[in-house]
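Colleague: Dropping a prediction and its sequence here:
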Amino acid sequence: MLSFSPLKPVSLFSSQYNFPHPAYTITTMKKVIRRALILLVALALVLGGAFFALKTLFPDLELTPQTITNITGQIDKISQQNKASKHIISHDTTIRRTTADGQTINLYGKVYAPSNYQRLKLPVMILAHGYNSNADFADSLAPKVAEQGYVVYAFDFYGGSTNSRSGDRDMLDMSIQTEKADLEAVLAHWHQQTYVDTGHIYLTGISHGGLISTMVAAAHPKDVRALILLAPAYNVPDLVKDGYQKLGFTSEDQIPPSVTYENRTIGRRYVLDALHYDPTADQKAYTGPVLIIHGTADELVPYSYSEAAVKNFAHAQLVPLEGTGHTADAQAISSALPQLAAFLLQN
């Protein structure tokens, strides 16, 4: 955080990168289709009581009550998505939360969704922006995701940037814990909507937003279907500890109301919360599916942090973007689209 610059908006689903993407080879597409067929055949056989036949056809498939639930859930999800309009609408939606000291915060956000989304039960993808960014990063990304049958919500963290429409533009009251509370309020809001497939709510975080998404998923594992993380900033605690030492602090009592380090100013609260946070614990706590996409040449959030994280998560996949830094462009990200599409199909 202390040395972050905003991750520039990436257009994973720009007009030139619609699903199915040219990066999909025929072999890849066959694999994805085969997985979908397995889901359909498995459900038919299970409902027909043909357990033995299913195990004979797919001996590597571990058939448990949870497997059956996942299969039926995926088919319901796809069925609803197939009914979604291709006409995408967007509108502002503000989510209110109350802080521990009684302050009311109005989190500004924007919904992107098929025009008939409130008559269906569609999956939801919540987008969490990076440090000193805001929801506008999703303007090109979100409509393309919505075209695939998702309700997409991007919002401004309170104090998340100098342009935050949720408040605290000096960013001095913000910390990883306040942003966690923001995202928890957003997650709770979407779980309360009757037109949402609450079994398929995804947290998608970029950089600092990836760290916050991990914190929330660990605290509410049953409410988060899966994590999709782009260059998650798991190095934040190390950066803060490094700055703490270089600034000569020997006691937390010495930390002033605001701290300037490497041309960035943060509040005392941010420093304290980061000093006492260990991402490893939350990585181990969340046992759901995780997809991490990260540039191997990232100097702001080193790729090694994602390499370590994928070993801590119970079910994680790391997709390297060879030679790409923290500022990712659409061409580099496009190489990860086959894995992203397969991940969403499976989860």
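Modeller: Sure thing, it's come through.

Colleague: make it CA atoms for all contacts and neighbour counts henceforth
Modeller: OK.

Colleague: Is it correct that residue 345 falls within a strand?
Modeller: No - applying DSSP: H, G, I helix; E, B strand; the rest coil, one finds residue 345 to be helix, outside a strand.

Colleague: which stretches of the stretch 1-150 of the chain form strands?
Modeller: Per DSSP state E, counting those that start in this stretch, the stretch 1-150 of the chain carries strands over the ranges 88-92, 95-98, 104-107, 109-114, 122-128.

Colleague: wait, which of these is closest to residue 41?
Modeller: strand 122-128 (22.7 Å; Cα to Cα).

Colleague: elements contacting the closest one?
Modeller: Packing contacts for strand 122-128, counted by 3 or more Cα pairs under 8 Å, 6 or more residues apart in numbering; DSSP states H and E, involve helix 65-82, strand 151-155, helix 176-191, strand 196-206, helix 208-219.

Colleague: let's bring in a second one:
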Amino acid sequence: MNEFFIPSDGIRLHAKLDKPEGFTKGPLCILIHGFTGHMEEDHIIAVKDAMLESGVAVLRAEMYGHGKSEGEFKNHTLYKWVTNALSVVSYARTLDFVTDLYLSGHSQGGLLTMLVGGMCADDFKAILPLSPAWMIPEITRDGSILGTSFDPAHIPVSVKSGDWELSGDYIRVAQTIHVEDEIARYNGPVYIVHGDADSVVPYSYAEKAHALYHDCTVVPIHGADHCFEEHLDELKQAIRDFF
């Protein structure tokens, strides 16, 4: 494993690159965490391990204000995440050992995977959104984010829920994004893994994405919650089955 930082629009993104044993040349998957997440969460490690077992190198990266990357969580926005992800993709393009490039992310990272997949459609052999929270732009236009309500026409300075606080700029940015535009721009294979007991992002959003994508497979993990707790072995098997 190599640990380093990737520059992105004036900040440094914490990254780790893992390669399978004996790996010299082959596929690589960029793997991104979720809304309040980081690269060492159990479900991210499970996906990373399954990819390595399948002969795929993995580049984990933490987005603005998350994990050991620079920036404050409160000030992150989807625009900043998109800029960060594009920086990681640009870095991955420079790696001479990569034969095929994949993109995967969990929750908000799954939303990011769907957005960047459309923006860089020629770069990816396939994308793998995991429990993708692609309803975020829709619900912010309706006046809510993760159980917290607000007036969508008069956005507050910040919103709070439990241990986290977000600048109103997060909402302003999210309201402008229409994920369907990027879905339409990506014609490659899409492999969505989603727990059918997910109370954070309803499984119906996986089904809705399946209907919109040109070439999409949805793998339900029966009884699994948003982070696949107690179902990590099934999550790993779903990743191994794809590769």
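Modeller: Looks like it arrived, so ask away. All values reported here derive from a predicted model rather than from experimental measurement.

Colleague: Quick check: TM-score for this pair?
Modeller: The TM-score (TM-score structural alignment, normalised by the length of the second structure) is 0.88; 238 aligned residues with a Cα RMSD of 2.3 Å.

Colleague: related to what we said a few turns ago, in a markdown table: the helices and strands packed on strand 122-128 of the first structure, plus distance to residue 259 of the first structure.
Modeller: Below are those laid out as a markdown table (distance: least, Cα to Cα, whole Å):
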| stretch | distance to residue 259 of the first structure |
| --- | --- |
| helix 65-82 | 47 |
| strand 151-155 | 26 |
| helix 176-191 | 16 |
| strand 196-206 | 24 |
| helix 208-219 | 19 |
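
Colleague: give the contact list for the residue of the second structure positioned farthest from its centre.
Modeller: For the second structure, the residue at maximal distance from the C-alpha centroid (Cα atoms, centre = their mean) is residue 154, at 28.7 Å. Contact partners of residue 154 of the second structure, counting by Cα atoms under 8 Å, 6 or more residues apart in numbering, are absent.

Colleague: can you tell me how far the most centrally placed residue in the second structure sits from residue 123 of the second structure?
Modeller: Taking Cα atoms, centre = their mean, the centroid of the second structure lies closest to residue 109, which sits 1.8 Å from it. Distance, residue 109 of the second structure to residue 123 of the second structure, by Cα to Cα, to the nearest Å: 18 Å.

Colleague: returning to that earlier point: residue 45 of the first structure: which of the helices and strands packed on strand 122-128 of the first structure is closest?
Modeller: helix 65-82 (10.7 Å).

Colleague: Tell me the counterpart of residue 166 of the first structure in the second structure.
Modeller: When the second structure is aligned by TM-score structural alignment, the residue opposite residue 166 of the first structure is residue 69.

Colleague: ok, so what distance separates its match from residue 129 of the second structure?
Modeller: Distance of residue 69 of the second structure to residue 129 of the second structure, given as Cα to Cα: 22 Å.

Colleague: picking up where we left off before, what's the closest of the strands of the stretch 1-150 of the first structure to residue 43 of the first structure?
Modeller: Closest to residue 43 of the first structure of these, according to Cα to Cα: strand 122-128, at 20.3 Å.

Colleague: Give the aligned range of that closest one in the second structure.
Modeller: Under TM-score structural alignment, the match for strand 122-128 of the first structure in the second structure covers residues 26-32.

Colleague: and that stretch, how far from the first structure on average?
Modeller: Once fitted to the first structure, stretch 26-32 of the second structure is off its aligned match by 0.8 Å on average (mean Cα distance after the TM-score superposition for the first structure).

Colleague: Looking at the strands of the stretch 1-150 of the first structure, which is nearest to residue 45 of the first structure?
Modeller: Evaluated with Cα to Cα, the strands of the stretch 1-150 of the first structure place strand 122-128 nearest to residue 45 of the first structure, the distance being 25.8 Å.

Colleague: List the contacts of the closest one.
Modeller: Contacts of strand 122-128 of the first structure (Cα under 8 Å, 6+ apart): 77, 80-81, 135, 138, 149-155, 183, 187, 190, 195-206, 209-210, 212-213.

Colleague: before we move on, what about stretch 148-157 of the first structure?
Modeller: The contact list for stretch 148-157 of the first structure (Cα under 8 Å, 6+ apart) reads 80-82, 84-85, 107-114, 117, 122-129, 134-136, 138, 142-143, 145-146, 164-166, 179, 182-183.

Colleague: Would you mind writing the ChimeraX command to select the buried ones in the residues you listed?
Modeller: Paste this into ChimeraX to select the buried members of the contacts of stretch 148-157 of the first structure, with burial taken from 16 or more other Cα atoms under 10 Å:
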select :80,81,84,85,107,108,109,110,111,112,113,114,117,122,123,124,125,126,127,128,129,134,135,136,138,142,143,145,146,164,165,166,179,182,183
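
Colleague: Number of residues surrounding residue 152 of the second structure?
Modeller: Residues near residue 152 of the second structure, counting by other Cα atoms under 10 Å, number 16.

Colleague: Kindly apply the preceding question to residue 66 of the first structure instead.
Modeller: If you count neighbours by other Cα under 10 Å, residue 66 of the first structure ends up with 10.

Colleague: which residues touch it?
Modeller: Residue 66 of the first structure sits next to no residue when contact means Cα under 8 Å, 6+ apart.
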